[in-house]
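Undergrad: sequence first, predicted coordinates after that:
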Amino acid sequence: MSDARFDDGREAPLNLGAEDAEDLTVLSALAQDAVFGVGDMSWERGARRFSILLNRFRWEDAGAERHGPERVRAILAIENVVSVASLGLDRSDKDLVLSLLSVSFEAAEEAPGGAVLLTLAGDGAIRITVEAPQARLRDVTRPYGAVSGRTPQHD
């Protein structure tokens, strides 16, 4: 058994940006079911950036039937951050593994501001208040076989 390669799927690593709610919907679909640890989140106040190192499921992988389900390490970075708040998760539990269900944007009364909402499995959420929506999802490693060997399922 060998490590998965980008060539196996005939696809390039993702490097996508989002600048509005519609763009965030695309990032949400590609980041759905990503898993990450509490320690994989970072808020750089001075740079006004919130980022997460994700283990992203490769929903876009056209070769999954041939080589099985894959994941890839990816960075989800949100810019123009004013504040970050979380609900339903214990940030002091460094062994806690979180699963990302969706990324959405709630516009404020005064455009272009609002909040990027990261909805997590288990009723958790991260609310990132931004001056304007700007995000990037970028793969940073080669794909690897999903440890479970299965595609995530939803009821």
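TA: Cool, the structure landed.

Undergrad: from now on I want contacts and neighbour counts done on CA atoms only, so please keep to that.
TA: Fine.

Undergrad: can you map out the strands along the protein?
TA: For the chain, the strands defined by DSSP state E cover 15-18, 35-37, 41-44, 49-57, 70-78, 81-87, 97-107, 114-120, 124-130, 135-139, 144-145.

Undergrad: residue closest to the middle of this structure?
TA: Centroid-nearest residue in the chain, with Cα atoms, centre = their mean: Ala31, separated by 4.3 Å.

Undergrad: wait, it sits on Leu100?
TA: Yes - contact status for Ala31 versus Leu100: in contact at 7.2 Å, counting by Cα atoms under 8 Å.

Undergrad: could you measure the closest residue in space to Arg138 that isn't next to it in sequence against Ala121, distance?
TA: Residue nearest to Arg138 in three dimensions, not counting chain neighbours: Asn15, with 4.2 Å by Cα to Cα, 6 or more residues apart in numbering. Look at Asn15 and Ala121: by Cα to Cα, to the nearest Å, they are 25 Å apart.

Undergrad: another structure for you, compare them:
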Amino acid sequence: MAETAKPLRLLAQDAEDLAVLSAALQDAVAKIGDIRWDAQGRTLTVACNRFRWEALGQRAKAGERVRSALQFGDVTGVQARNLRRDAKGAVVELLSIGFEAAEEAPAGVVTLTFAGGGDMRVLVDCLDVALADVSDPWSTPRTPGHAD
């Protein structure tokens, strides 16, 4: 019987924690329609298919993806550049997540950088970020590649 993968569950409350989430989410893919900002609830949620870098070579020769949810709390605003919000089915690939503290800590700006030149700035009162795998992983024949 195959070993069941443990779902990833991570929280980020500072820049170091966020760097760990960024590494876990490198090369995640999402549809524009799966990025939702709830202004009243002050949350931004991104449903994505995360490449399981941590499992590469452990369980199988092929890579794996898993459905994951990333949620930012205490969001005061969201700005997107080079992302067509009206193209709900368009797929974006997440490259990295960074944080720049504001003059008045713990507020700041989280930047999600996507392949192709798009990015999203998430204005937060503080870092309150959660990442959770929400499905079983599945095999994928494609391992993301990066130019050196």
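TA: Thanks, I have it. Keep in mind it's a predicted model, so treat the numbers as computed, not measured.

Undergrad: Gly63 of structure 1 is nearest to which of the strands of structure 1?
TA: Nearest of these to Gly63 of structure 1, taken as Cα to Cα: strand 70-78 at 9.6 Å.

Undergrad: could you tell me where the closest one falls in structure 2?
TA: Under TM-score structural alignment, the counterpart of strand 70-78 of structure 1 in structure 2 spans residues 64-72.

Undergrad: mean shift between the matching stretch and structure 1?
TA: In the superposition with structure 1, the average deviation recorded for stretch 64-72 of structure 2 is 0.3 Å (mean Cα distance after the TM-score superposition for structure 1).

Undergrad: and the top helix by length along structure 1, what's buried?
TA: Identified as the longest helix of structure 1 according to DSSP state H is helix 21-31. Residues Ala21, Asp23, Leu24, Thr25, Leu27, Ser28, Leu30, Ala31 are the ones in helix 21-31 of structure 1 that count as buried (16 or more other Cα atoms under 10 Å).

Undergrad: what packs against it?
TA: strand 15-18, strand 49-57, strand 97-107 (3 or more Cα pairs under 8 Å, 6 or more residues apart in numbering; DSSP states H and E).

Undergrad: which residues touch the second one?
TA: Think strand 49-57 of structure 1. Around strand 49-57 of structure 1, the neighbours that count as contacts under Cα atoms under 8 Å, 6 or more residues apart in numbering are 30-36, 40-44, 69-81, 128, 146.

Undergrad: what does the match of strand 70-78 of structure 1 contact?
TA: So stretch 64-72 of structure 2 is contacted by 43-52, 55-56, 127-140 (Cα under 8 Å, 6+ apart).

Undergrad: next, format the helices and strands packed on helix 21-31 of structure 1 as CSV and append mean neighbour count.
TA: Shown next, in CSV, are the helices and strands packed on helix 21-31 of structure 1 (neighbours: other Cα atoms under 10 Å):
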stretch, mean neighbour count
strand 15-18, 16
strand 49-57, 23
strand 97-107, 19
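
Undergrad: would you turn the ones you listed into CSV with distance to Asp7 of structure 1?
TA: Output for the helices and strands packed on helix 21-31 of structure 1, formatted as CSV (distance: least, Cα to Cα, whole Å):
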stretch, distance to Asp7 of structure 1
strand 15-18, 17
strand 49-57, 17
strand 97-107, 27
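
Undergrad: of those strands, which approaches Asp155 of structure 1 most closely?
TA: strand 97-107 (12.6 Å).

Undergrad: average offset between the closest one and structure 2?
TA: Mean deviation for strand 97-107 of structure 1: 0.5 Å (mean Cα distance after the TM-score superposition for structure 1).

Undergrad: report the aligned residue range of structure 2 for that strand.
TA: The aligned range for strand 97-107 of structure 1 is 91-101, by TM-score structural alignment.

Undergrad: Gln13 of structure 2 -> structure 1?
TA: So Gln13 of structure 2 corresponds to Glu19, using TM-score structural alignment.

Undergrad: from Gln134 of structure 1, how far off is its match?
TA: Applying Cα to Cα to Glu19 of structure 1 and Gln134 of structure 1 gives a distance of 5 Å.
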